[in-house]
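> have a look at this fold, sequence not included:
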């Protein structure tokens, strides 16, 4: 079991899938979200939680005032637990039972083909991309595969959006897409959290 740390659902207990997930600890989540909120992220933001597991990151974001949250989890039993956690915490999030790579590819296509895409027309908020994409893949998820996914994620980010990647503390820095810069690199026990996004001149 783990709990939501802050916000409207503070203290709500979250169920955790028995197998195949590694929920972000409350201590790490508190540190992560404090840093993000200090940078002006989370409240009012469009957020994606890839490899969502129990939904802890996405639900924490919604509890703290995110405008919208999509939790993407390949394992259907885990996705069902996320739905149950959201219902118990009274948090309105979208839960998608799908591989992260497949969902990102579909979302990339949706954004690219949205009315006004690639023109000077002012896009709707949901067509601009996401402000924060959390990525907490299994530690056995290889670096080349992660780099490939990050390239795809770059195409669904808002111009000033960021990706937050959680890895084992011994893992190397991810290979960021061209035009991105490292924003943060923090280690919490056995967990390392990398934050990166497009440089200002490329946004």
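Received it, and whenever you're ready, just let me know what you need. None of the values given here were measured: they were computed from a predicted structure. Numbers count the residues shown, from 1 in each chain.
> going forward, measure contacts and count neighbours with C-alpha atoms only.
OK.
> strands along this structure, start to end?
2-3, 13-14, 46-50, 68-73, 94-97, 130-135, 157-168, 180-188, 191-198 (DSSP state E).
> packing partners of the fourth one?
Going back to what we said before, that points to strand 68-73. Contact partners of strand 68-73 among helices and strands, from 3 or more Cα pairs under 8 Å, 6 or more residues apart in numbering; DSSP states H and E: strand 46-50, helix 56-63, helix 76-89, strand 94-97, helix 100-112.
> with the last one instead?
Helices and strands in packing contact with strand 191-198 are listed as strand 157-168, strand 180-188; criterion 3+ Cα pairs under 8 Å, 6+ apart.
> and here's the other structure:
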């Protein structure tokens, strides 16, 4: 994987093969960050990266100037890799080793962008729990976005506060916002 833009543009990050991850493709990541760039100033964001895996999305935010990034993943190897990489690059990334649903049920952490990249084989019920917990527990700041990455075979348009989806190859991003 590589960082697409910002301070660490073109830097390659090689994750250990044994991590249980499926990193977001460069094409999909670039498209996602074009959308975010048109709406937010990166240096003003608070980001929560759920199912963080390798930290791919968080590194991109950090490279673009975001200074408040928290990654949540239940795999110790993923957390260890993110901590090591963030330290090497001097990136402002905090990690929390936790089951994402347990974290969402207990936290009062609020963010402008909450990015969730759960396993593509999640059940519809598991996918629906993400926006349900985010909005029930008031974790998204006003004018913020919850972005859920999923397969093009999964439809999240019926979930609470769904706004729109974008498709990039086999990847899809569904966007959720606080509805007024």
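Ah, there it is. Everything quoted here is computed from the prediction, not taken from an experiment.
> picking up where we left off before, out of the helices and strands packed on strand 191-198 of the first structure, deepest packed?
Burial among these, expressed as mean neighbours by mean count of other Cα atoms under 10 Å, is greatest for strand 157-168, which shows a mean of 21.
> find me the equivalent region of that one in the second structure.
Using TM-score structural alignment, strand 157-168 of the first structure lines up with residues 140-151 of the second structure.
> against the first structure, what's the mean shift for that stretch, could you check?
Here stretch 140-151 of the second structure is compared with the first structure after superposition; its mean distance to the aligned residues, by mean Cα distance after the TM-score superposition for the first structure, is 0.9 Å.
> what is the distance between that stretch and the centre of its chain?
Between the mean C-alpha point of stretch 140-151 of the second structure and the mean C-alpha point of its chain there is a distance of 8 Å (Cα atoms, centre = their mean, to the nearest Å).
> hmm, who's touching that stretch?
Outside stretch 140-151 of the second structure, the residues that touch it by Cα atoms under 8 Å, 6 or more residues apart in numbering are 110-120, 131, 134, 170-178.
> for ChimeraX, what selects the buried ones among the residues you listed?
Only the buried entries of the contacts of stretch 140-151 of the second structure go into this ChimeraX selection, using 16 or more other Cα atoms under 10 Å:
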select :110,111,112,113,114,115,116,117,118,119,131,134,171,172,173,174,175,176,177,178
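> thinking residue 113 of the second structure is in contact with residue 47, fair?
Yes. Using Cα atoms under 8 Å, residue 113 of the second structure makes contact with residue 47 at a distance of 4.9 Å.
> how far does stretch 131-138 of the second structure sit from the chain's center?
In this view, stretch 131-138 of the second structure has its centroid 16 Å away from the chain centroid, taken as Cα atoms, centre = their mean.
> repeat for stretch 78-94 of the second structure
For stretch 78-94 of the second structure, the distance to the chain centre is 15 Å (Cα atoms, centre = their mean).
> kindly report the same for stretch 101-108 of the first structure.
Stretch 101-108 of the first structure has its C-alpha centroid displaced from the chain centroid by 14 Å (Cα atoms, centre = their mean).
> residues contacting the residue nearest to the spatial centre of the second structure?
Among the residues of the second structure, the smallest C-alpha distance to the mean C-alpha position (Cα atoms, centre = their mean) belongs to residue 115, namely 2.7 Å. Residues in contact with residue 115 of the second structure (Cα under 8 Å, 6+ apart) are 47, 48, 49, 50, 146, 147, 148, 149.
> distance to residue 159 of the second structure added to the residues you listed, as a markdown table?
Conversion of these to a markdown table gives the following (distance: Cα to Cα, whole Å):
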| residue | distance to residue 159 of the second structure |
| --- | --- |
| 47 | 22 |
| 48 | 20 |
| 49 | 20 |
| 50 | 18 |
| 146 | 12 |
| 147 | 13 |
| 148 | 11 |
| 149 | 14 |
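> out of these, who's nearest residue 56 of the second structure?
Nearest to residue 56 of the second structure among the contacts of residue 115 of the second structure is residue 49, at 9.7 Å by Cα to Cα.
> from residue 158 of the second structure, how far off is the closest one?
When distances are taken as Cα to Cα, to the nearest Å, residue 49 of the second structure and residue 158 of the second structure turn out to be 23 Å apart.
> also residue 179 of the second structure?
Separation of residue 179 of the second structure from residue 158 of the second structure (Cα to Cα): 14 Å.
> show me the contacts for residue 53 of the second structure.
Contacts for residue 53 of the second structure were tallied using Cα under 8 Å, 6+ apart; they are 19, 20, 21, 22, 23, 73, 75, 78, 79.
> which one of those residues is nearest residue 13 of the second structure?
Taking Cα to Cα as the measure, residue 13 of the second structure lies nearest residue 23 of the contacts of residue 53 of the second structure, at 11.3 Å.
> list the contacts for the closest one?
With contacts defined as Cα under 8 Å, 6+ apart, residue 23 of the second structure is in contact with 1, 53, 54, 56.
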